[in-house]
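Novice: Below: sequence and its predicted model.
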Amino acid sequence: MGQSADLLAVLIDADNVSASKIGAVLTEVARFGTASVKRIYGDWTNTQLSTWKQTANEHVIQPVQQFANTVGKNATDSALIIDAMDLLYTRRFSGFCIVSSDSDFTRLATRIREEGVTVHGFGERKTPAAFRNACDTFTYLDVLEVPKDEPAAAAPARKSASELRQDTKLVAGLRSCITTASGEEGWANLSNVGSLMRKQQPDFDSRNWGYAKLSDLVKVIGLFVLEPRPAGGLQIRSKSK
C-alpha cells in the first residue's frame, strides 16, 4: 500500500506535554495534513494525567495505557516507539508528528526519516538539540496559539530590529539561504528561503522571534529587500552594502 499524500500519525507523550496545548498542536498539525491516527501514551492510573482524560476525549485521541512496570525506566516511551514502528511499516503515512520534549525519541525520528517519511516534532524549549535536529520540522509549544477557553503560556516577546540584527545565527542563515535559492539577479523566492532555513534548522520559525510570518520578520530586520514576485508571492535579496 502506498503512502497517502497527507496522511499523518500523531503520537503524544502524555508525561511530557501539557493537556492545555494539544488543541493548538492539532491545529498546527492540520497545516501538514490529515491526522488519521491520534494516540496518547501514559499510565492512566496516575492521577497526574487526570487533566488529559477529558482533553483526549474532546479531541478524539486514543489513550494507550502503559503501566510503569520498573522504577526509573520510561515504559511510555517504549510503547510509543513500538507503535510508531508498527505504523511506519504499514506504509500508509507520509508523516509522523511526535509530541514530546524527550530526547529518547531522537533515534525514532531518525529511523522514520530513513524511510523517506517526514517527522514533525513538537515540544518545549528545553527539548535537547539532538531530538530537534532529528526532525524535519520542530515547533516550540509556546509559539502556538491556545484556544481562548484554555490557559495560555507566555508567548515569545517580539524582538526589535536591533535585537534581530545582533542575532548572527538568524542573519547569517538567511543570507546563506538567499544565496543558495537566488537566481542570477540575486532574488530568491521567500518561501524557498523559509524551506531551506527549516532544512538547516528544524526549529526555525518566525514565531520564535514574535512574528507571525517570515515576511514580517525579514522586514523588521531591515537588512533585506522584499518585493512581490511577478508570478505571485514574495521575493527577497540582501541589501547592497
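Specialist: Nice, I can see it. Numbers count the residues shown, from 1 in each chain.
Novice: From now on I want contacts and neighbour counts done on CA atoms only, so please keep to that.
Specialist: Fine.
Novice: which residues in this structure form strands?
Specialist: Counting by DSSP state E, one finds strands in the chain at the ranges 7-13, 34-42, 62-65, 95-99, 118-123, 137-140, 188-189, 224-228, 234-238.
Novice: any chance of those strands in TSV, plus mean neighbour count?
Specialist: Listed next are those as TSV, based on neighbours: other C-alpha atoms under 10 Å:
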stretch	mean neighbour count
strand 7-13	23
strand 34-42	18
strand 62-65	16
strand 95-99	25
strand 118-123	24
strand 137-140	23
strand 188-189	22
strand 224-228	16
strand 234-238	20
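Novice: what would the ones you listed look like in a markdown table with distance to residue 27?
Specialist: Output for those, formatted as a markdown table (distance: least, C-alpha to C-alpha, whole Å):
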| stretch | distance to residue 27 |
| --- | --- |
| strand 7-13 | 12 |
| strand 34-42 | 10 |
| strand 62-65 | 17 |
| strand 95-99 | 12 |
| strand 118-123 | 12 |
| strand 137-140 | 12 |
| strand 188-189 | 26 |
| strand 224-228 | 29 |
| strand 234-238 | 25 |
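Novice: Second structure for comparison follows:
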Amino acid sequence: MTEESRIALLIDADNCPAAKIEVILDELAKYGVTNVRRAYGNWKSSGLKGWEEVLHEYAIQPIQQFAYTKGKNATDSAMIIDAMDLLYTQKLDAFCIASSDSDFTPLVMRIRANGLKVYGFGEKKTPMPFVNACSRFLYLETLGVAAPAEEDPAAAVQKKSAKELKGDARLVTLLRNAVDACLDEDGWAALSAVGSHISNQTSFDQRNYGYKKLSDLIEATGLFEAQRRNTHLYLRDKRTVKKAPA
C-alpha cells in the first residue's frame, strides 16, 4: 500500500477567510493527509471571530501572535519561522500556505528548493510572485459555491472566453510548449503528459480560468486538435497540421 503524502497547512488568519477552510481541506485531501494544521494571528482581535468558530471543528491549532511593532506583520514572521522549523524537524512531503500576502514568496521558494511541493490558496488580489512560486495555486473565489460579499458571485466562477484565453500570451505559450514537449512519434501529445509537464514547470490550475478540467480549457482555446484513443485524449497544435491540397 502506497504511503500517503504528509502535508502541513499554515494559515495566515488575517489574510484568509474562515468560510473557505472546508474547501481548502477538501482540496488538500486530493494530495495527501493534512497532519499539521495551524492558524496564525492575534486571537484577541475581534477580526478573527470567524476563525475561532471553526478551529475545533477542523482540528486547527491556533497560534497566538501579538503585534509587537506597529506596521510590522508579526503573523507572517511567526509562520515563516514555524515553517522552517517544520521543514527540518518533521518528515513532510508538502506544505500549504493559505494567504494572499506576497511576503511568503521567499519561503515558498526555499521549501521547494528542498524538494517539497507547496500548495497556495489566496484571493485574486494575491501578488503574482507568490502565485507563480507555488507548485500549485488556487484562487479562493474559484473554490466552493460562496463568493465574497463584495464580489459578484457569477463573476467569481465565470469562464474566460476563447478570445480572452487566446489573448493570454503566457497561457498560450505554456500550453503550446507543453504539447510540443510531450509529442510522441506520431506527432500527438497525451493530455496526461501535458498536464504533468505543466505542473512540473509552473504553478497552474485550470479552475483559475473557470474550467473544471484541463481538457475543457484546452478545447476552449481552439488552438489544438484532439484525438481520443480508447479512454486517453491526445493533442496537437493546429499550426503544425499541414493543409490538404485544394
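Specialist: Okay, I see it. Worth saying up front: this structure is predicted, and the values here are computed from it rather than measured.
Novice: So for residue 177 of the first structure, which of the strands of the first structure sits nearest?
Specialist: Set against residue 177 of the first structure and scored by C-alpha to C-alpha, these come closest in strand 188-189, at 8.7 Å.
Novice: For the closest one, name the packing helices and strands.
Specialist: Packing partners of strand 188-189 of the first structure (3 or more C-alpha pairs under 8 Å, 6 or more residues apart in numbering; DSSP states H and E): helix 168-181, strand 234-238.
Novice: Contacts for that strand next, please.
Specialist: Residues from elsewhere that reach strand 188-189 of the first structure (C-alpha atoms under 8 Å, 6 or more residues apart in numbering): 178, 179, 181, 182, 229, 233, 234, 235, 236, 237.
Novice: how many neighbours does the aligned residue in the second structure for the second one have?
Specialist: This means residue 179 of the first structure. Residue 179 of the first structure maps onto residue 180 of the second structure when the alignment is built from TM-score structural alignment. Look at residue 180 of the second structure: counted by other C-alpha atoms under 10 Å, it has 16 neighbours.
Novice: And residue 132 of the second structure, by the same measure?
Specialist: Counted with other C-alpha under 10 Å, residues neighbouring residue 132 of the second structure total 17.
Novice: Of the strands of the first structure, which is nearest residue 200 of the first structure?
Specialist: Using C-alpha to C-alpha, the strands of the first structure put strand 137-140 closest to residue 200 of the first structure, at 9.8 Å.
Novice: What's the average distance for that closest one when superposed on the second structure?
Specialist: Here the mean offset of strand 137-140 of the first structure against the second structure after fitting is 1.3 Å, by mean C-alpha distance after the TM-score superposition for the first structure.
Novice: ok, and what's touching the longest helix along the second structure?
Specialist: Longest helix of the second structure, by residue count under DSSP state H: helix 74-89. Defining contact as C-alpha under 8 Å, 6+ apart, one finds that helix 74-89 of the second structure is touched by 10, 12, 40-42, 65-68, 92, 103-104, 107, 111.
Novice: coming back round to it: next one: the nearest residue to the match of residue 179 of the first structure once chain neighbours are set aside from residue 20 of the second structure, what distance?
Specialist: Nearest residue to residue 180 of the second structure in three dimensions, chain neighbours excluded: residue 189, at 7.4 Å (C-alpha to C-alpha, 6 or more residues apart in numbering). As judged by C-alpha to C-alpha, to the nearest Å, residue 189 of the second structure and residue 20 of the second structure stand 36 Å apart.
Novice: ok so, going back, so which of the helices and strands packed on strand 188-189 of the first structure gets nearest residue 47 of the first structure?
Specialist: The closest of these to residue 47 of the first structure is helix 168-181. By C-alpha to C-alpha, the value is 42.3 Å.
Novice: Identify all contacting residues around that closest one.
Specialist: Contact with helix 168-181 of the first structure is made by 164-165, 186-189, 192-193, 196-197, 236-238, as judged by C-alpha under 8 Å, 6+ apart.
Novice: Stretch 100-109 of the second structure too?
Specialist: 15-16, 76, 80, 118, 121-127, 129-130, 133-134.
Novice: which of those sit farthest apart?
Specialist: Greatest spacing in these, by C-alpha to C-alpha: 80 and 124 (22.1 Å).
Novice: do you know how far residue 34 of the second structure is from residue 138 of the second structure?
Specialist: 17 Å.
Novice: Out of the contacts of stretch 100-109 of the second structure, which end up buried?
Specialist: For these, a burial check counting by 16 or more other C-alpha atoms under 10 Å picks out 15-16, 76, 80, 118, 121-124, 126, 130, 133-134.
Novice: As CSV, those residues with distance to residue 61 of the second structure would be great.
Specialist: Below are those laid out as CSV (distance: C-alpha to C-alpha, whole Å):
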residue, distance to residue 61 of the second structure
15, 17
16, 15
76, 16
80, 16
118, 20
121, 18
122, 20
123, 22
124, 26
126, 24
130, 24
133, 26
134, 24
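Novice: What is the nearest of those to residue 147 of the second structure?
Specialist: For those, the residue nearest residue 147 of the second structure by C-alpha to C-alpha is residue 123; the value is 10.5 Å.
Novice: Look up how far residue 99 of the second structure lies from the closest one.
Specialist: The value you get for residue 123 of the second structure to residue 99 of the second structure, if C-alpha to C-alpha is used, is 8 Å.
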